[in-house]
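Enquirer: Have a look at this prediction, sequence included:
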Amino acid sequence: MRAGHAVEGYLAHLGEVRRLSPATVRAYRADLYDLVDFLDGPDLAAIDLEGLREWQWHAAKAGQAKSTSARRVSSVRGFFGWAKEEGLLDEDVSLRLVSPKRGRTLPTVATAEVLASVLRAVEQAAGEGDAIALRDHALLETLYGSGARVAELCALDLDDIDHERRTMRLRGKGDKERIVPFGLPAERALQAYLVRSRPVLSARAVADTAANTVASGATASRAPVPPATRAVFLGARGGRLGPRAVHALVTRTVGAAVGVEALGPHALRHSAATHLLDGGADLRAVQEILGHASLGTTQIYTHVSTDRLRDAYRLAHPRA
């Protein structure tokens, strides 16, 4: 079997059986097709350890980061392990491929004071009543208040939010659901957005569809109305808001305040986790809120929190 055909079978398995997110499947696709292209599309059984090592060495010579190399090795091992289980290979040569050790990088975290200042500024802008400003305020409050991933927030539907209990249902990696709380500031911002902004944005989608239909030759009275989206957060034209728009918003507001040009939405998730631990939250509770499968993933935030604890100790303890 050609390696490319086997890769397609594996990708289908990841999406349909293991139910991994489209973004994760795309990452596996990029890694595996890079290997197939490098080896010039061989038969699957013809790929040996020497070929895998040459692929890995070539990328390292080009300056590939250790973290990226480790991820690519993981992709290859997953693919070869699946191929052996499916009877497509007699031997899994990828088991002998050495994965470089990743250096542990602490996440970028904004201080509570910086975020409070940013959110105050965004709230003031929303006070003028602009639909986009109201949405942005609600989005940032919710993102920071819940610790959600950006993809989870973009996938949020209206019936996923329980306003009375101030909780929301998030769909995480592997299509797993979890219920997370959010605070009163986020609830107030959400209510203002849902009442004063979302109907305005939703109406734009109907108007755009009608205008496009008329331009194509149909009459306005017969212009089809798009199905009402249940998305909580809408874009400027009324469709479901995408991750790129959220990334741009966070970079423009939080990134500018922190002084990190490429700061993305995940920084608010990192900040939420760190601030929870700083406030005395149990590590297991933070794991549940973030939706981490492993406690080890959550423990990286204890390093950030411990650094602040050490600084406070040095400043305050007479024997420090």
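Expert: Yes, it's here. Residues are numbered from 1 along each chain as shown.
Enquirer: Could you use CA atoms for every contact and neighbour count after this?
Expert: Fine.
Enquirer: which residues of the stretch 151-300 of the chain fall in strands?
Expert: Applying DSSP state E, counting those that start in this stretch to the stretch 151-300 of the chain gives strands spanning 161-162, 167-171, 177-181.
Enquirer: just these: most buried one?
Expert: strand 167-171 (a mean of 21; mean count of other Cα atoms under 10 Å).
Enquirer: Which of the strands of the stretch 151-300 of the chain sits closest to residue 67?
Expert: Distance to residue 67, taken as Cα to Cα, is lowest for strand 167-171 among these, at 26.3 Å.
Enquirer: Other residues contacting that closest one?
Expert: Defining contact as Cα atoms under 8 Å, 6 or more residues apart in numbering, one finds that strand 167-171 is touched by 148, 152-153, 155-156, 160-162, 177-182.
Enquirer: Can you give me the distance of residue 179 to residue 146?
Expert: Here the criterion is Cα to Cα, to the nearest Å. By it, residue 179 lies 10 Å from residue 146.
Enquirer: The structure to be compared is supplied as follows:
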Amino acid sequence: MALGGDRNVHVDRDEVIGEFSRYLRLERDLSPHTVRAYLTDVGSLLDYMDGELEGLDIAVLRAWLAEQHGAGKARATLARRTACARTFTAYCHRRGWLPIDPGLLLGSAKAPRALPAVLDQQQAQAVLDAPSGDGEPKELRDQALLELLYATGVRVSELCSLDVDDVDRDRNVIRVMGKGRKERSVPFGLPALRALDRWCIHGRPLWVRAQSGPALFLGVRGGRIDAGTVRRVVHARLAQVEGAPDMGPHGLRHSAATHLLEGGADLRSVQELLGHASLNTTQIYTHVSIERLRAAYRQAHPRA
């Protein structure tokens, strides 16, 4: 690639993508999922430019995004590609591959903020009180992880990463490593503690193997539990409760946040518990509560 400026800089396409990948992983510490998505986006942009960075300016960026829009890409995808383009051009400018950063002139495309589906408090109670079998290790594990997901609102990746020593039974908190390797402590209640104790005393020892390590939750073969298994557990338990929406672990996170706010918790406390970097992300749950209130009003008030 021949790049403009005071002098031409020749950069190979594979070198650009490889260096950008290392930047995203090592310096930005983005998740593997986000890295893969960003590299796909950069590949699309480079394909649009026939593999050349030379001539990349704001007009090219806007034309590329317009083509994506015309191809029917979802607003969420366009928002991510806009964010990726801005990150990519800033990186290329810092490396000297672009004489200026055209991404600075690119507006932010915002994805629609759809209100998440949540359980009401009676449904959540029914999910956690649903028959859980005869005390086999799988049933003890499933009950413990369901209780902990709802009690803490942690992400499924955070739950799977928990080690035995991350549970502080004296203070009833778990130590969670969240996005961006930011650590936080999240409290939980007595039902979750009892379920964890039953799993750790009567269930986990029967599944422990050499490869188990310190993992809190295990799969049937003794390895650390994976997100797919947790999702299957949540879907199966919700299917036992009549009227409960079908959702995964993130639905329990949404439900926990909504119920905290309905119970009087302040927004910043919920932000801290959930590990949100921005208060704007947490504010969606206030809209969920308002919509639920409106629905109840329309159903119950004679002059609604």
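Expert: Yep, it's here. Just so we're clear, the structure is a prediction, and the values are computed from it rather than from any experiment.
Enquirer: counterpart of the biggest helix by length in the first structure in the second structure, which residues?
Expert: Ranked by residue count under DSSP state H, the longest helix found in the first structure is helix 66-85. Aligned using TM-score structural alignment, helix 66-85 of the first structure spans residues 75-94 in the second structure.
Enquirer: Now that stretch on the first structure. Mean distance?
Expert: Compared with the first structure after fitting, stretch 75-94 of the second structure has a mean deviation of 1.1 Å; criterion: mean Cα distance after the TM-score superposition for the first structure.
Enquirer: Need the contact partners of that stretch.
Expert: Residues contacting stretch 75-94 of the second structure (Cα under 8 Å, 6+ apart): 20, 38, 41-42, 61, 65, 68-69, 98-104, 106-112.
Enquirer: Just the buried residues of that stretch, please?
Expert: 77-92 (16 or more other Cα atoms under 10 Å).
Enquirer: and if you look at stretch 42-58 of the first structure?
Expert: So, applying 16+ other Cα under 10 Å, buried residues of stretch 42-58 of the first structure: 44, 47, 52, 55, 56.
Enquirer: can you tell me which residues contact the alignment partner in the second structure of the last one?
Expert: Across the two structures, residue 56 of the first structure finds its equivalent in residue 65 of the second structure, going by TM-score structural alignment. Contact analysis of residue 65 of the second structure by Cα under 8 Å, 6+ apart lists 78, 81, 82.
Enquirer: Same question for residue 287 of the second structure.
Expert: residue 115.
Enquirer: That one sits in which helix or strand?
Expert: Assessed by DSSP states H and E, residue 287 of the second structure sits inside helix 284-300.
Enquirer: what's the mean distance for that helix versus the first structure?
Expert: Taken over the aligned residues, the distance from helix 284-300 of the second structure to the first structure averages 3.1 Å (mean Cα distance after the TM-score superposition for the first structure).
Enquirer: For that helix, buried residues please.
Expert: Across helix 284-300 of the second structure, burial judged by 16+ other Cα under 10 Å covers 284, 285, 288, 289.
Enquirer: Show me what the last one aligns to in the first structure.
Expert: So that's residue 289 of the second structure. In the first structure, residue 289 of the second structure lands on residue 305 (TM-score structural alignment).
Enquirer: so its match sits right up against residue 278, yeah?
Expert: Yes: using Cα atoms under 8 Å, residue 305 of the first structure is in contact with residue 278, at 5.9 Å.
Enquirer: so what's residue 125 of the first structure closest to, chain neighbours aside?
Expert: Distance criterion Cα to Cα, 6 or more residues apart in numbering; nearest residue to residue 125 of the first structure, sequence neighbours excluded, is residue 133 at 6.1 Å.
Enquirer: for that neighbour, what are its contacts?
Expert: Counted by Cα under 8 Å, 6+ apart, residue 133 of the first structure has contacts 122, 125, 126.
Enquirer: Show the contacting residues for the first one.
Expert: Which is residue 122 of the first structure. 133, 136, 137.
Enquirer: and if you look at residue 249 of the first structure?
Expert: Taking Cα under 8 Å, 6+ apart, we find residue 249 of the first structure in contact with residue 136.
Enquirer: Could you find the counterpart of it in the second structure?
Expert: Aligned against the second structure by TM-score structural alignment, residue 249 of the first structure finds its counterpart in residue 233.
Enquirer: Residue 158 of the first structure now?
Expert: So residue 158 of the first structure corresponds to residue 164, using TM-score structural alignment.
Enquirer: Report the spatially nearest residue to that match, omitting neighbours in sequence.
Expert: Using Cα to Cα, 6+ apart, the nearest residue to residue 164 of the second structure is residue 216, at 4.6 Å.
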